[in-house]
Each structure stands twice: as structure tokens, then as C-alpha cells.
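> With the input below, show me the fold.
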Amino acid sequence: MLLLHGVRSDRTQMLGRARFLNRAGYAALLIDLPGHGQSTGDRITFGAREAAGVKAALEFLRRESPGERIAVIGVSLGAAAAVLALPSPAPDAVVLESMYPTIEDAVANRLTMVLGPAGAVLAGPLLWQLPLRAGVSTDDLRPLERIACLGAPVLLASGAQDRHTTWAETEQLFDAAAGPKELWRVEGAGHVDLHAYGPGAYERQVLGFLAKYLRSEG
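Below is the predicted model of the structure:
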């Protein structure tokens, strides 16, 4: 299992998941994505350059554990990085939590939360600065356009009350994803750590999904 944390966090965010996965018999690799924790990098790029860390970690796992099935759990930024990486070969299963569909949606949602309807209008001028501030373009940050090419079974999860990535946006991502795919709506949850929000439900949902693709013979 490769576990990928959210923005401005580090690998310790994923310790709770690592512990329950270990109890269920899975080995877990926790990494600091580029620009986070102890990893090098002077800019947060919302998944674009962080994707290189995902590729490197998957290459490490395949090299160290040849023949083993590999899955990824990514949270928010980590989820986007996993999709934008488009790793080849693809993982055997992927869990994507609270992932934005496009950077335009992500910025507009966050500004609207703070400023009201005017926030959506201000998103454009802010995004124009993205190449200067982060060294990437909006075209680099559209998981919605990449998810169909992921090449792995996917579980999409998000909070029903998430205002950073709305439920309608999560449904958009689900519709765009290729099968096999599953969708999990976490009632009452916002843009929060879904495992910490409801550990029992989370573990049942995720372990059930993983068992289909990591432990089945087909």
C-alpha cells in the first residue's frame, strides 16, 4: 500500500490508515510528497510535481516487492498527484479521497467559501499567477481529464458536506472514471480526514474494496 497525504501535511497524516491496514495484513509505505515534510522541493504545485514522488514510490515498491499487488490511497492533494502521475504499470487498486476535479474548481470553491459569490469571479486573476508562483499551468492540474486513463479499479470517496470539493464534483469524477469503480458518499463529513471522521465505516469500505483487487485470484 502506498499512502499519500494531503496538502501542507506529511506522511504522519496517514499513520492511522497504515495501522489498520497493517492489522489487516497489508504492508504500507508512507512518503512525504515533494515540497512537504522532509522531502525536497520549494513549491507546492497541487499535484503536478508531486506526481513525480508518486511514480518514484511505486517504482520502489515494484523493485523491492516484485510480483506483489500494489494499491494507492491518496487524500486530496495526494489523490490528485496519484491521478496526474498516470503511473505505468498502473496500480492494482486506487482509493481517491476528497479530490478536486480541476484547479479552477478548487480555487473557486475555496474563494467562495471565504468571500461569497464574488470569490468565483476572483478565481481567474489568481489562477493567472499560477505559472509564476508554482511553475505549472492550469492545464497540468485537471484530474477530471486524466482519471479515465488511470488504468486501475478506483474507489472515489468524499464527504457529503465537503465545500472544497462538492459532491456534484465528486460525481463528475466518478462519471469520468473508467470501470471498475465505486463511489462512497460519507454523510455529514466535510473536507476532513475521512478515516478519523468515521474509522469503522472507513475501514469496512476500504478493506472491502481492496479485498476484491488485492486478494482475489481473478
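> drop to CA atoms for contacts and neighbour counts, all remaining ones
Noted.
> relative to its centroid, which residue of the chain is most remote?
residue 118 (28.2 Å; C-alpha atoms, centre = their mean).
> Excluding residues flanking it in the chain, which one is nearest that one?
Leaving aside its sequence neighbours, residue 118 sits nearest to residue 112 (C-alpha to C-alpha, 6 or more residues apart in numbering; 6.7 Å).
> and the gap between the one you found and residue 56?
Counting by C-alpha to C-alpha, to the nearest Å, the gap from residue 112 to residue 56 is 36 Å.
> now residue 198
As judged by C-alpha to C-alpha, residue 198 and residue 56 stand 31 Å apart.
> Then residue 204?
Using C-alpha to C-alpha, residue 204 is found at 29 Å from residue 56.
> Just the element for residue 151, please.
Assigned by DSSP states H and E, residue 151 belongs to no helix or strand.
> looking at it, it is touching residue 93, isn't it?
No - between residue 151 and residue 93 there is no contact, the gap being 9.1 Å when judged by C-alpha atoms under 8 Å.
> Looking only at neighbour counts, state which of the two leads.
Using other C-alpha atoms under 10 Å as the criterion, residue 151 and residue 93 rank with residue 93 on top: 25 against 21.
> May I have the residues that are in contact with the more buried one?
Contacts for residue 93 (C-alpha atoms under 8 Å, 6 or more residues apart in numbering) come out as 70, 71, 72, 152, 153, 154, 210, 213, 214.
> quick one: the residue nearest to the spatial centre of the chain from residue 142, how far?
The centre of the chain sits closest to residue 79, judged by C-alpha atoms, centre = their mean, with a distance of 1.0 Å. Between residue 79 and residue 142 the computed distance is 12 Å (C-alpha to C-alpha).
> The residue nearest to residue 118 is in contact with residue 106, isn't it?
No - counting by C-alpha under 8 Å, residue 112 does not reach residue 106; the two are 10.1 Å apart.
> all strands of the protein, in order?
Shown for the chain, the strands assigned by DSSP state E span residues 2-4, 29-30, 71-75, 93-97, 154-159, 181-186.
> got JSON lines for these, with distance to residue 21 too?
Formatted as JSON lines, the strands of the chain follow (distance: least, C-alpha to C-alpha, whole Å):
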{"stretch": "strand 2-4", "distance to residue 21": "10"}
{"stretch": "strand 29-30", "distance to residue 21": "11"}
{"stretch": "strand 71-75", "distance to residue 21": "11"}
{"stretch": "strand 93-97", "distance to residue 21": "13"}
{"stretch": "strand 154-159", "distance to residue 21": "16"}
{"stretch": "strand 181-186", "distance to residue 21": "19"}
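> residues contacting residue 151?
If a contact means C-alpha under 8 Å, 6+ apart, then residue 151 has 90, 91, 178 as its contacts.
> same thing but 7 Å
With contacts defined as C-alpha atoms under 7 Å, 6 or more residues apart in numbering, residue 151 is in contact with residue 90.
> Could you also give me the structure for this second sequence? I'd like to compare it with the first:
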Amino acid sequence: MTAKASNTKKVAYGVFIFLFLLYLSVSLFSYQESVLIQTHQGVSHLDEEKNNGSFNTEWLDKVDREDFSVTSDLGYTLKGSWLKVPENKYNLTMVMVHGVTHDRWRMMRYAQIYLKNGIDVVLYDHRKHGLSGGNEVSFGFFESQDLDKIVHWTRKQRPQHLIGAHGESLGAATVCMHSGKNEESHSVNFYISDCAFSDTKELLVLRAKEDFGMPNIGFVGTTSLVAKLRAGFYFGDASPRTRVAQSKVPFLFIHGKSDTYIPKEMSEEMYQMKSQGSKFIWLVENAEHAKSITVAPTKYENKVMEFINTVISQINN
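Here you go, the predicted model:
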């Protein structure tokens, strides 16, 4: 081998090592920023939500609150609160599913709609959020399994009730993920999805570009492998659209038209992919991510209750 060929080989080897280390470092950073994201775990946000006026605190005073714990299939504890109205007018309980970095009390701004209309509410903290256990965010994969445990707990408390699940952002993706599993258990009668993402890999590619200026040259795929090795799931395992396509129960999709964090096209895609069971979609003018209820609170309540009344009428007939 000539000296020139030897040097060329060394350069190629050096480039390979550099690229490998670059991919590894970026993938570990991406894993830290997505799966191990800071969620303020161990802290309740109830006082924060009360202080920022996100909901009418009188509703907590008007209902019977029972805090509870459920053990996930992975061994950690899920913490929740059951809010029972004096008279349930619909024989219905709504399970509320919050977004990333928040906790159960974020969903009180939606839950007050149900309490106001005589409907019981179950709130709970996701894994790695609030007072629940768990070490990673899995974009709806393990979260949907936890939701199933909460739903079955709820079913035991109210065996004669209909059960609906209402989620925001990650919580919305979680209810979408659960909708496929629900075809086996038939435990949830309908879903409301507010600003869900339709596919984890596509969302992370978008966020990497928007947040860090990072082009799609394979880092998300490498990070997915890291997630599988360290947390037990591939990003491809968390694809809400594939589960929604399997679902046969009614769905209401809500998304802000001005959402730049999770584009409205993701909800529109899932709406189109759902081919079985009734489906509705409401795209909210001038609403950014998770702001539909803030931009149009009265219309939000009307849309939700109209959907519920339609679903209950379908079930009764």
C-alpha cells in the first residue's frame, strides 16, 4: 500500500469516526430533550393552575373529590383524582389526559365543562409527570397503556357509566393511541382529541428543524434506536394515526388553525384516516397550540356537549 493510499484510508476512517460521534452525541442530546424532558415531576400544579385562573375554582368546592392510586403494568404508581358531581345527569364519566410538562390539574379548564353539565371527571398524572412515577416520556406508547389502567379503574367505580376520554396535545395523542387498543377491551365509548400529533417521528423531525435548525439527515432514527435500548420503545411504536385508523368508536378532533407547534394537518390526517364510526372535526380560528378553549371557550363547550349528546343518542338508539 502506498503512503498516499494509506493516508486516504486514515482520512476516511477519521471522517467515519467523526460522523459516528456526531450522530451519537446529537442522538443522545435529542433523547435527553424529548424522552427525558424536564417535567417537574414530584410537584403538584394545582395551586399554580388556581393562581393563573385557568379554571373556576368553585367547581372543586362543589364536587366530592377522591384521590386515588393505580399501579401501572410497568410497576410505577399513577396518581389521580375522581371528581363526583352531586347528580350525574348523563351516567357518564370523562377521563382527562393532560399534555407534556403539565399534570392532571391542567385539565381542569376542560373538566369544568363536564362538572358544570353534571358529569363525573377522572383526572390523573401521566408517567414522569406530577405525582406519578415513571422515568421517560414515550409519546403515547406507554402512556396509552397507563390510560387503559385508569379507564379500567374508572369502570370498576362506575360499572353502569359510559366512559369518554378527552386529551390535550400529548394527552390527545395518548387517547388516539388508546383508541386502537380499545377495539379489544371496548372500555371507552368515545374520544375527544385536542391538538394531537399523528406520528412521533414526523413530529420530532419537524421540531428538530424548527427548534434547532437541524435538517432531517437521520438523527431521529438514531434517537429512536437509543429510545428502544434505554426506554423500551421505538418512536415508530408511537404512531397515533395507525391506531385511529383501527378505531370504530366516535371521535371529535379539535385543533387550532394557528398551531405552529403541532400543525392542524396532523388532526386532519387522522380525521381522514378514521374510516369506521362517526367522526367530527373542528378547526379553531386564531388558536395556537392548546389554546382553542382559551380563544373560544363558549363555543368549545357547545361543540363538546353537542358531540356528547349526539354520541349518547347514537348509543341509545
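> Compare the contacts of residue 93 of the first structure and tell me which has the most neighbours.
Neighbour counts for the contacts of residue 93 of the first structure, by other C-alpha under 10 Å, peak at residue 154, which reaches 27 neighbours.
> And the alignment partner in the second structure of it, how close does it get to residue 190 of the second structure?
The alignment partner of residue 154 of the first structure in the second structure, by TM-score structural alignment, is residue 251. With the distance defined as C-alpha to C-alpha, residue 251 of the second structure ends up 6 Å from residue 190 of the second structure.
> With residue 297 of the second structure instead?
Taking C-alpha to C-alpha as the criterion, residue 297 of the second structure is separated from residue 190 of the second structure by 21 Å.
> Now check the second structure for the residue matching the residue nearest to residue 118 of the first structure.
Aligned partner of residue 112 of the first structure by TM-score structural alignment: residue 209.
> same question, residue 38 of the first structure
Taking TM-score structural alignment as the alignment basis, one finds that residue 38 of the first structure is matched in the second structure by residue 131.
> so that match touches residue 79, yeah?
Yes - contact status for residue 131 of the second structure versus residue 79: in contact at 6.0 Å, counting by C-alpha atoms under 7 Å.
> shared neighbours, those two?
Counting by C-alpha under 7 Å, 6+ apart, the residues touching both residue 131 of the second structure and residue 79 are residue 125.
> ok now stretch 220-233 of the second structure, how far from the chain's centre?
In terms of C-alpha atoms, centre = their mean, to the nearest Å, the centre of stretch 220-233 of the second structure is found 19 Å from the chain centre.
> List the buried residues of that stretch.
By 16 or more other C-alpha atoms under 10 Å, the buried positions in stretch 220-233 of the second structure come out as 220, 221, 222, 223, 224, 225, 226, 227, 231, 233.
> pretty sure residue 66 of the second structure is in a strand, no?
Yes - per DSSP: H, G, I helix; E, B strand; the rest coil, residue 66 of the second structure lies within a strand segment.
> Just say helix, strand or coil for the nearest residue to it once chain neighbours are set aside.
Spatial nearest neighbour of residue 66 of the second structure, excluding adjacent residues (C-alpha to C-alpha, 6+ apart): residue 82 at 5.0 Å. Residue 82 of the second structure carries the three-state label strand when classified by three-state DSSP.
> check contacts around the alignment partner in the second structure of residue 84 of the first structure.
In the second structure, the position corresponding to residue 84 of the first structure is occupied by residue 177, as judged by TM-score structural alignment. Applying C-alpha under 7 Å, 6+ apart, one finds that residue 177 of the second structure lies in contact with 140, 144, 240, 243, 244.
> repeat that for 8 Å
Shown in contact with residue 177 of the second structure (C-alpha under 8 Å, 6+ apart): 140, 141, 144, 238, 239, 240, 241, 243, 244.
> quick one, helices of the stretch 101-250 of the second structure?
Counting by DSSP state H, counting those that start in this stretch, the stretch 101-250 of the second structure forms helices over residues 108-116, 141-157, 170-185, 200-212, 219-231, 240-244, given from the N-terminal end onward.
> JSON lines for those helices, including distance to residue 267 of the second structure?
Formatted as JSON lines, the entries for the helices of the stretch 101-250 of the second structure read as follows, by distance: least, C-alpha to C-alpha, whole Å:
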{"stretch": "helix 108-116", "distance to residue 267 of the second structure": "19"}
{"stretch": "helix 141-157", "distance to residue 267 of the second structure": "18"}
{"stretch": "helix 170-185", "distance to residue 267 of the second structure": "10"}
{"stretch": "helix 200-212", "distance to residue 267 of the second structure": "12"}
{"stretch": "helix 219-231", "distance to residue 267 of the second structure": "22"}
{"stretch": "helix 240-244", "distance to residue 267 of the second structure": "9"}
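> And these: which comes nearest residue 12 of the second structure?
Distances from residue 12 of the second structure to each of the helices of the stretch 101-250 of the second structure were compared using C-alpha to C-alpha; the minimum, 21.0 Å, belongs to helix 219-231.
> Could you list every helix and strand in contact with the closest one?
The criterion is 3 or more C-alpha pairs under 8 Å, 6 or more residues apart in numbering; DSSP states H and E, and the helices and strands that helix 219-231 of the second structure contacts are helix 3-34, helix 200-212.
> can you rerun that using 6 Å?
If you count contacts as 3 or more C-alpha pairs under 6 Å, 6 or more residues apart in numbering; DSSP states H and E, helix 219-231 of the second structure packs onto helix 3-34.
> Output the residue interval of the first structure matched by the helix it packs on.
Equivalent residues of helix 3-34 of the second structure are lacking entirely in the first structure, counting by TM-score structural alignment.
> Quick one: list the elements packing against that helix.
In terms of contacts (3+ C-alpha pairs under 6 Å, 6+ apart), helix 3-34 of the second structure is packed against helix 219-231.
> If we use 10 Å, what do you get?
Taking 3 or more C-alpha pairs under 10 Å, 6 or more residues apart in numbering; DSSP states H and E as the contact definition, the neighbouring helices and strands of helix 3-34 of the second structure are helix 200-212, helix 219-231.
> can you put the ones you listed in CSV and add distance to residue 256 of the second structure?
What follows is those, written out as CSV (distance: least, C-alpha to C-alpha, whole Å):
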stretch, distance to residue 256 of the second structure
helix 200-212, 16
helix 219-231, 26
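> how about those helices, which one is nearest residue 282 of the second structure?
With C-alpha to C-alpha as the criterion, residue 282 of the second structure lies closest to helix 200-212 of these, at 21.0 Å.
> Right, I'll leave it there.
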